[in-house]
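Novice: Return a 3D structure for these sequence lines:
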Amino acid sequence: MSLFWRLFLGTVVTLLVFVLVLAYTPITVSTRASTGEMIVLLAGLSVVYVINAVIIRRTLAPLARLRQALTDLDSPRPDLTVPVRGADEVAAVATAYNLMLDRLDRERENTMRSSLSAQEEERARVSGELHDQVGQSLTVLLLRLQMLSRAVPPEFAGQVEDLRDGLRQTLEDVRDISARLRPGLLAELGLGPALHALVADLTAHTGLDIRLSMPSGWPRGDSSPEQDLVIYRVTQEALTNVVRHADATAASVEITETRDSTDSTDSTGPTGLPGGLSLTIRDNGRGIAGDPGTGITGMTERARLVRGRLTIDSEPGVGTTVVLDIPASTRREERT
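Specialist: The predicted model follows:
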């Protein structure tokens, strides 16, 4: 039984017993109440019940909102705070909950930032080892095979050349993996050239028709390195999923500038705070079936890191659309 019904039924029983005692026992009255008096008394009692129910429900409404917010605590909803009205005990509980939520958000954000930072550091370390150690070792082997090709009998020259071709391809693959693990263009030239290079590389190696669209003059230098990295990694992960799982023939990457509307929801309308960003990756593949996998979880965590929102719309046989929205208010906070 809910708290409302426990309080309400307790009041109902108490008042009903009081009225019956008042009307029918000789302790309080000398004569038994008439039928008309009982009707008036019960009507008044009903009015008291209705007023009492309204007061109890309005008093407990903040607790219901607080219970729902606690239920949704792990959901991806952007705002889980509850409104605080008045200065009573319920308002104090709501205030304490909002403070706890702010603290949890900060701790979660710091944890995600540390985790993703550790991932990037590990990617950079592995990329460096692939480039400096594995790459150099393969290069030395290529040189030795070149020297060997001059010394072997002619009947073995073709086999040595095949080995050299395979080794060259392996070296090229290692360099590609190293570049994907640590996008040097992102730090050197910025997000725009890095995205162009990413799309060109995937198109060249997979044959997938990928179209990249972004506003003229973008990026404008109004985002933080952390936001640029999130946009790059989400694009990279989404396109990698398309190549590996979608069986698609075409994909598109579209970046649009948005505005925050006055009600703090993302909007591309003409009013609101400018400077927001929307990243959309679409494909014409088979869609997502079953478990979305860890890649989507990683993209969602990166979106939360910059207080953005990641949405995925997938229809079997039609394709998948991944949208990353970063509101203008967040982008301005990151810059300051």
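
Novice: Every contact and neighbour count from this point should use C-alpha atoms.
Specialist: Will do.

Novice: Report the buried residues of the host helix or strand of residue 186.
Specialist: Following DSSP states H and E, one finds residue 186 within helix 184-188. Buried positions in helix 184-188, judged by neighbour count with 16 or more other Cα atoms under 10 Å: 185-186.

Novice: Residues in contact with that helix: which ones?
Specialist: 191, 193-194, 229 (Cα atoms under 8 Å, 6 or more residues apart in numbering).

Novice: ok now it, how far from the chain's centre?
Specialist: 25 Å (Cα atoms, centre = their mean, to the nearest Å).

Novice: to the chain's geometric centre, what's the distance from the helix or strand that it is followed by?
Specialist: On the C-terminal side of helix 184-188, the closest following helix or strand by DSSP H and E is helix 191-206. Taking Cα atoms, centre = their mean, one finds helix 191-206 lying 24 Å from the centre of the chain it belongs to.

Novice: how about this one, so we can line them up?
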Amino acid sequence: MRDAVATAPEPPGRTPAQALFRRLFVINALVFAAGTFVLALSPATVSSPVLLTEIPVLLIGLALILAANAFLVRASLAPLTSLTALMRRVDLLHTHDRLPAGNRDLRGVTDTFNQMLDRLEEERSVASAQALAAQEAERGRIARELHDEIGQSLTVALLALKRVRDRAPAELADELGHAQEAIRTSLDEVRQVAHRLRPGVLEDLGLTSALTALATDLSQTGTVEVTRRLAPGLPPLSSEVEL
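Specialist: Below you'll find the predicted structure:
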């Protein structure tokens, strides 16, 4: 039998909080060590009790230590300021707004936040596509019902009214003709509504023909002037993008 060799598990990595604590501790230790080293090599001395002439020297040294410490700590915490600003202005409708990596100890925080933004944008895109698909499916169903059911019912009524008009007395011909025209107008309106809900030209003839038809329809309304410029040889697009 071969002897099994047990290996010790690797220690887990530091958490962002532990890494930040270590960084701040090292910064403060280095600052105070440098201050102690400079004080030890300088000709300045401190008496006991402290003399008035020594107080300015102590204050200047303390101010330099605090200034150096504040500068280094602020540089270390700069990514947190950027993170807070990004969290306030982030807008998932405008993508590609990401936080720079920053220093090594806070890179885990910034990377996690950027990954969260990536995940949220991906989920928003998927949700938008699903909502669009559901909406178009519902519009298509309503358009088919308008065209197949109501449209056919109006067509049957129009044909029946025509037969009645052919056999009706002459004094009723005009009234039946007005009724026919009203039904014919209603049938045209139903067809237009169904067409606006789900234009079949997009599925049957493609995006270029659909845009041409849409521009033509808008021009015929007389409310807006449309200039149509469509480049030839457009690349193929997905159905969601074309819609």
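
Novice: After superposition, what is the TM-score?
Specialist: After superposition, the two chains reach a TM-score (TM-score structural alignment, normalised by the length of structure 2) of 0.75; 202 aligned residues with a Cα RMSD of 2.4 Å.

Novice: Can you tell me which of the contacts of helix 184-188 of structure 1 is nearest residue 22 of structure 1?
Specialist: Ranked by distance to residue 22 of structure 1 (Cα to Cα), those are led by residue 229 at 76.1 Å.

Novice: Please report the distance of the closest one from residue 186 of structure 1.
Specialist: 8 Å (Cα to Cα, to the nearest Å).

Novice: what do you get for residue 54 of structure 1?
Specialist: Residue 54 of structure 1 is 60 Å from residue 186 of structure 1, by Cα to Cα.

Novice: Same check on residue 56 of structure 1?
Specialist: Using Cα to Cα, residue 56 of structure 1 is found at 59 Å from residue 186 of structure 1.

Novice: do residue 217 of structure 1 as well
Specialist: Applying Cα to Cα, the value for residue 217 of structure 1 to residue 186 of structure 1 is 17 Å.

Novice: got it, and residue 62 of structure 1?
Specialist: Taken as Cα to Cα, the span from residue 62 of structure 1 to residue 186 of structure 1 is 48 Å.

Novice: Please apply the same query to residue 101 of structure 1.
Specialist: In terms of Cα to Cα, residue 101 of structure 1 sits 34 Å off from residue 186 of structure 1.

Novice: same deal with residue 20 of structure 1?
Specialist: Taken as Cα to Cα, the span from residue 20 of structure 1 to residue 186 of structure 1 is 82 Å.

Novice: How about residue 102 of structure 1?
Specialist: For residue 102 of structure 1, the distance to residue 186 of structure 1 - Cα to Cα - is 32 Å.

Novice: returning to what we had before: could you give the residue range in structure 2 aligned to the helix holding residue 186 of structure 1?
Specialist: When structure 2 is aligned by TM-score structural alignment, the counterpart of helix 184-188 of structure 1 is residues 200-204.

Novice: Next: stretch 94-102 of structure 1.
Specialist: The aligned range for stretch 94-102 of structure 1 in structure 2 is 110-118, by TM-score structural alignment.

Novice: chain center to that stretch, what's the gap?
Specialist: Distance, centroid of stretch 110-118 of structure 2 to centroid of chain: 14 Å (Cα atoms, centre = their mean).

Novice: How about stretch 45-52 of structure 1?
Specialist: 47 Å.

Novice: Which of the helices or strands spans the residue nearest the centre of structure 1?
Specialist: With distances taken as Cα atoms, centre = their mean, residue 300 lies nearest the centre of structure 1, 3.6 Å away. Assigned by DSSP H and E, residue 300 of structure 1 belongs to helix 294-305.

Novice: Find me the equivalent region of that helix in structure 2.
Specialist: Going by TM-score structural alignment, helix 294-305 of structure 1 lines up with nothing in structure 2.

Novice: What helices and strands are in contact with that helix?
Specialist: helix 89-129, helix 225-241, strand 309-315 (3 or more Cα pairs under 8 Å, 6 or more residues apart in numbering; DSSP states H and E).

Novice: Please repeat the previous calculation with a cut-off of 10 Å.
Specialist: helix 89-129, helix 225-241, strand 309-315, strand 319-326 (3 or more Cα pairs under 10 Å, 6 or more residues apart in numbering; DSSP states H and E).

Novice: winner for burial among the ones you listed?
Specialist: Mean neighbours per residue, mean count of other Cα atoms under 10 Å, is largest over these for strand 319-326, with a mean of 23.

Novice: now for residue 174 of structure 2: what does it line up with in structure 1?
Specialist: By TM-score structural alignment, residue 174 of structure 2 lines up with residue 158.

Novice: Most neighbours out of the contacts of helix 184-188 of structure 1, which is it?
Specialist: Counting neighbours by other Cα atoms under 10 Å, residue 191 leads the contacts of helix 184-188 of structure 1 with 23 neighbours.

Novice: residues touching residue 146 of structure 2, list them.
Specialist: 140, 152-153, 187, 190-195, 197 (Cα atoms under 10 Å, 6 or more residues apart in numbering).

Novice: Let me know the closest of the contacts of helix 184-188 of structure 1 to residue 33 of structure 1.
Specialist: Among the contacts of helix 184-188 of structure 1, and counting by Cα to Cα, the member closest to residue 33 of structure 1 is residue 229, at 81.5 Å.

Novice: quick one: the match of helix 184-188 of structure 1 to structure 1 mean distance?
Specialist: For stretch 200-204 of structure 2, the mean deviation from structure 1 after alignment is 1.3 Å (mean Cα distance after the TM-score superposition for structure 1).

Novice: quick one: residue 51 of structure 2 from residue 58 of structure 2, how far?
Specialist: For residue 51 of structure 2, the distance to residue 58 of structure 2 equals 11 Å [Cα to Cα].

Novice: the more surrounded of the two?
Specialist: Comparing residue 51 of structure 2 with residue 58 by other Cα under 10 Å, the one with more neighbours is residue 58, at 16 against 10.

Novice: Give the aligned equivalent of the more buried one in structure 1.
Specialist: Taking TM-score structural alignment, the alignment pairs residue 58 of structure 2 with residue 41 from structure 1.

Novice: Which residue in structure 1 aligns with residue 234 of structure 2?
Specialist: When structure 1 is aligned by TM-score structural alignment, residue 234 of structure 2 is paired with residue 220.

Novice: Now do the same contact list for that match.
Specialist: Residue 220 of structure 1 sits in contact with 192, 275, where contact means Cα under 10 Å, 6+ apart.
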